[in-house]
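**Q** Next comes the sequence, and after it the predicted model I'd like to discuss.
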Amino acid sequence: MSAAKDKGFVGSVLTLMSGNILAQAVTVGCTPILTRLFPPEAYGEFALAFSCITVLASISHLRYNSPIMLPKDEEDSHALTLLALCLVAGFSALALAVVLLLPETLRGLLGVASPTTLKLIPLGCLFSGGILVLQIRNLRLKQFRRQAAAQFAGAATSRTLVILAGLSGLTAPVVLVAMKPLNDLFLLVTLVAGDFRSFLRQVFGAPTWKRVPAVARAYAGFPKYCGTDLVLMLNMELPTFLLAFYYDPVKVGLYNLAVRMLKQPSMVIGQAIGRSFFQHTADQLNKGRPIGKFVLRVLEFNLILYLFPAVILWAFAPELFGLVFGGEWQESGSYVRILLPVFLLTFISLFTGTLLDTLGLQRERFLFSLLQLAVSLAAFALGAAQGDAATALIFLSAGSSLVLAARIFWVTGKAGVAPGDLLRRTLAPLGAAAVLGAVFFGARPLLGSLAGNLDRHWLELPLAGLLLAAYFAFFYLTRIRRLLAERGQA
């Protein structure tokens, strides 16, 4: 434990990132197999179940998982963990009762074909909600290696089982749907496997039960805004429900693949930064230290990391999806182009959600989430009235991007970042991405004429790789090396 305590912010990020990279490497590596075993309509049902689990799990703990990081007394932290786990279990039981009582109503409302899919949703809520609690506990204990191992265990085991089932001829949508609960079950087991006895003693011991009412009252402000997490998850999952309502399961499946691939940078890097950011900023504020400079460094690092790679992805997305996942999935690549702006801003601003929690701005977090939900809903409906699914997603992407940009500006200001400093730190990545993007797109017609009978991508890909290398080399020498050197000041 003492070695873990000596790790700085960058060290904890790298540890969490290693597990995320392995887990997402498994996910990405298995996806081309899964897309050839399961058609887009199966992915559509998987997406609907996944969205339901995500939304329900986000409120199952009534946000009592968030303050687990905050108490100075370890016993209070154990009591919060116990309270949150009990709430997750009770909420999941309630969800199961609703599924058993109203199966046909829910199937018609959600557009789910299989009754078994519905029954997997409460189980998925139980596992996923438990993970949201135990991950925060592990962060407090600085058990970054265990959290990284859990990510890999969940991804590898669940996908292996689903692929084996598909190869055996079991290609019904419910088989794909089972991948989410399986992933979360193995992740949950790994999170507690290393110190299961001490976990039971600390969290479920008689002294901890006695503390639960006191911590529930002490942190009663968090449940008041649990609607924030609900609205936040609805923001993320809303397009899945809307596509199912306005269009068909095939469109839902195509959209789901696009989103899952776009989320990989978030899962690999963004979540690792966000979780370590929460632990670090909470610790700094407990010590009475300012966090403005640290927030600005994280924002700049995120901008550098995502900006120009997003430009290159936009250039190749449709052809890349058709090649990797099969011809029937090429339309997903077109959706990637449409959704890139909103996902880019989401990746850059992932840490602002935890920053609002750390600063105690739950009300403002809820209002921002509510605004984004309203704008996204109105924009999608307006776009759907104009025509096809792509038009609806264009309107949704534009509206959500505006709200996210406003949130970044406002939240960083609350953390002590001056507008002038924010502008200066963002100009260099934006300028470099614009210049290199202009070079790449300006060279494409020339490369097309030089290619002759060859596929022009054979010339474009080396150029893209060269420009990416130049981009990261420039920022490593001018900014990233300095940001890493500042870890001792963080």
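**A** Cool, got the structure.
**Q** drop to CA atoms for contacts and neighbour counts, all remaining ones
**A** Fine.
**Q** What sits closest to residue 333 if chain neighbours are left out?
**A** residue 318 (3.8 Å; Cα to Cα, 6 or more residues apart in numbering).
**Q** residues touching residue 43, list them.
**A** 173, 176, 249, 250, 252, 253, 254, 256, 257 (Cα atoms under 8 Å, 6 or more residues apart in numbering).
**Q** State the distance from it to residue 63.
**A** 30 Å (Cα to Cα, to the nearest Å).
**Q** what do you get for residue 184?
**A** Taken as Cα to Cα, the span from residue 184 to residue 63 is 19 Å.
**Q** Ok, residue 122 next?
**A** For residue 122 relative to residue 63 (Cα to Cα), the value is 18 Å.
**Q** if we can go back for a sec, and the residue nearest to residue 333, what does it touch?
**A** Contacts of residue 318 (Cα under 8 Å, 6+ apart): 330, 331, 332, 333, 334, 336.
**Q** which of these count as buried?
**A** Among the contacts of residue 318, those classed as buried by 16 or more other Cα atoms under 10 Å are 330, 331, 332, 333, 334, 336.
**Q** need the contact list for the closest residue to residue 337 other than its chain neighbours.
**A** In space, residue 337 comes closest to residue 314 once its chain neighbours are excluded; the distance is 5.2 Å by Cα to Cα, 6+ apart. Shown in contact with residue 314 (Cα under 8 Å, 6+ apart): 336, 337, 340.
**Q** Below is structure B, check it against A:
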Amino acid sequence: MHKKFSLKGEFVKNVITLMTGTIAAQVFTVAVSPLLTRIYTPADFGVLALFTAINAVLSIIAAARYETAIMLPRDDGDALNIVMLSASITLCFSALMQGAIFLFEDEIISMANTPLVGRWIYMLPLSVALTSGTQIMIYWNNRGKKFRQLATSRAIHGVGTGVTQCALGYGPGTSLGLIGGHVTGHLLGLASLIKGNLSSIAASRPSVTRERIKENARKYKRFPLFSLWGSLFDSSASQVPLFVIASFFSASITGLFGFTVKVLSLPLFLISSAISEVLYQKITQLDNTNPSSLRRYIIGIFMLLSCITVPFCLIFMTYGVEIFSFVFGKNWALAGEFAGPLSIAAGVRFMVSPLSVVLYLNHNVKKGVGWQVTYFCTLTAVLLLCSQQKINIFLDAFVAHEVVLFAIYFAVIVKATKYRHGQDADHTQIPLVSEAGAMGNASVK
């Protein structure tokens, strides 16, 4: 008999392990945020928000999505070949970015059509390489269920980011201090992951050959052919609100919006990222051993996330202004007003996004692309139509769109769990004896 979802067992233990490191990182982030909001202006945070938004979109495609296939091979040698393939593509992509920026800097800044874009674009290739490299190593760690190593890396990343941003902000700070801290945090976190995996990489290193890299590139070509474009639309759509606000509203409004989204994401990301990473390992296991139990398991996770979301939204809808004014200062009271409606958008994402790991399975790769394209197109259209309205109307339109589209997304995910006799021969199979892990880029989209 298959195991029903419960709050006991390996799944929850692994989630708690990951949450421990994330808690350490997020507690420090929360602790330094009141200091950062008094060092930097909302406009500075606007620049950081735009930088991280562009970085998020580009890092998604930097490895052509091959990194999401690291979990799938039965053999660790094949998995390491995919790691090397992903890393090589990332380095080439970042090098091309650096060359394009060097040659066309003025044109790029002009095309951006916002005063928030400046000389910091030279830091983008490095940031993209570090972010993509971190995701590659996260998959490799999760394959081996090295959740403690991931927890340590997250703690180092969070502390490194906060300390650097505070140090660079002395004097007073500028947006470059915030961006420098962001890049430093990723650098320290990635270094920690690499150091903790030197032995496992060395053990499988003899299996890495040019021929096997090419073989795995062909075997998992669905990821660059299909998953890449769906993920690009999905990641771009997640950043569309900020891009539109940066183009049609002031730098301060952009900073207030970006900071509010970050604050709301902190407690939810704490849970959703850990669940996503452990859930992927569990889903691949169930898909191989008992696919008929997938739907029940997914619905159980959804109900648990829903119970967390409701009180979260009520708190910020009722006391958002008071919370932001007290913690971050009176200059951030407007961000508290934004927090009410935006908590609903964050809540629906939190309930559904972790479940999207179901669509990472090789035979499910195509299923989410239609929704992702639809989401991107409809969101862009809605926000552009409302771009000339007041910010409160703009936010209400955004939230309404989120509720409707993520309800559709949940339906797509549930449908993808439907058990089919004689499933495709190329569906993801990870045997119980393998040390398969999970990844979490689907946490807070």
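**A** Looks like it came in fine. What you see is a predicted model; the values in this text were computed from it and never measured.
**Q** about what we covered before: in structure 2, what residue corresponds to the residue nearest to residue 333 of structure 1?
**A** By TM-score structural alignment, residue 318 of structure 1 lines up with residue 321 in structure 2.
**Q** And residue 255 of structure 1, by the same measure?
**A** Using TM-score structural alignment, the equivalent of residue 255 of structure 1 in structure 2 is residue 257.
**Q** counting contacts, what elements does the host helix or strand of its match pack onto?
**A** According to DSSP states H and E, residue 257 of structure 2 maps onto helix 251-289. Identification of packing neighbours for helix 251-289 of structure 2 by 3 or more Cα pairs under 8 Å, 6 or more residues apart in numbering; DSSP states H and E yields helix 10-39, helix 42-61, helix 124-143, helix 228-248, helix 294-328, helix 333-352.
**Q** Turn the ones you listed into CSV, columns for distance to residue 117 of structure 2.
**A** Below are these laid out as CSV (distance: least, Cα to Cα, whole Å):
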stretch, distance to residue 117 of structure 2
helix 10-39, 21
helix 42-61, 7
helix 124-143, 11
helix 228-248, 10
helix 294-328, 26
helix 333-352, 22
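**Q** what about the ones you listed, which gets the closest to residue 197 of structure 2?
**A** Between residue 197 of structure 2 and these, the tightest spacing by Cα to Cα is seen for helix 124-143, at 7.6 Å.
**Q** correct me, but residue 110 of structure 1 touches residue 48?
**A** Yes - Residue 110 of structure 1 lies in contact with residue 48 (Cα atoms under 8 Å); the separation is 7.3 Å.
**Q** Pick out whichever of the contacts of residue 43 of structure 1 sits closest to residue 84 of structure 1.
**A** Nearest to residue 84 of structure 1 among these, with distances taken as Cα to Cα, is residue 176, at 29.0 Å.
**Q** Share the number of residues neighbouring that closest one, please.
**A** 25 (other Cα atoms under 10 Å).
**Q** Can you find the partner of it in structure 2?
**A** Residue 176 of structure 1 maps onto residue 178 in structure 2, by TM-score structural alignment.
**Q** residues in contact with the residue nearest to its match when sequence neighbours are not counted?
**A** Leaving aside its chain neighbours, residue 178 of structure 2 sits nearest to residue 165 (5.1 Å; criterion: Cα to Cα, 6+ apart). Shown in contact with residue 165 of structure 2 (Cα under 8 Å, 6+ apart): 36, 177, 178, 179, 180, 181, 182.
**Q** List the contacts of the closest residue to the fourth one other than its chain neighbours.
**A** Yep, that's residue 179 of structure 2 we're talking about. What sits nearest to residue 179 of structure 2 in space, not counting adjacent residues and going by Cα to Cα, 6+ apart, is residue 48, at 5.9 Å. Residues near residue 48 of structure 2 by Cα under 8 Å, 6+ apart: 175, 178, 179, 255.
**Q** for stretch 242-259 of structure 1, the distance to its chain's centre please.
**A** The chain centroid and the centroid of stretch 242-259 of structure 1 are separated by 19 Å, computed with Cα atoms, centre = their mean, to the nearest Å.
**Q** make that stretch 156-172 of structure 2, sorry
**A** That offset, for stretch 156-172 of structure 2, works out to 22 Å (Cα atoms, centre = their mean).
**Q** in it, what's buried?
**A** 156-166, 168-169.
**Q** Need the counterpart of the residue nearest to residue 178 of structure 2 in structure 1.
**A** Checking TM-score structural alignment: residue 165 of structure 2 goes with residue 162.
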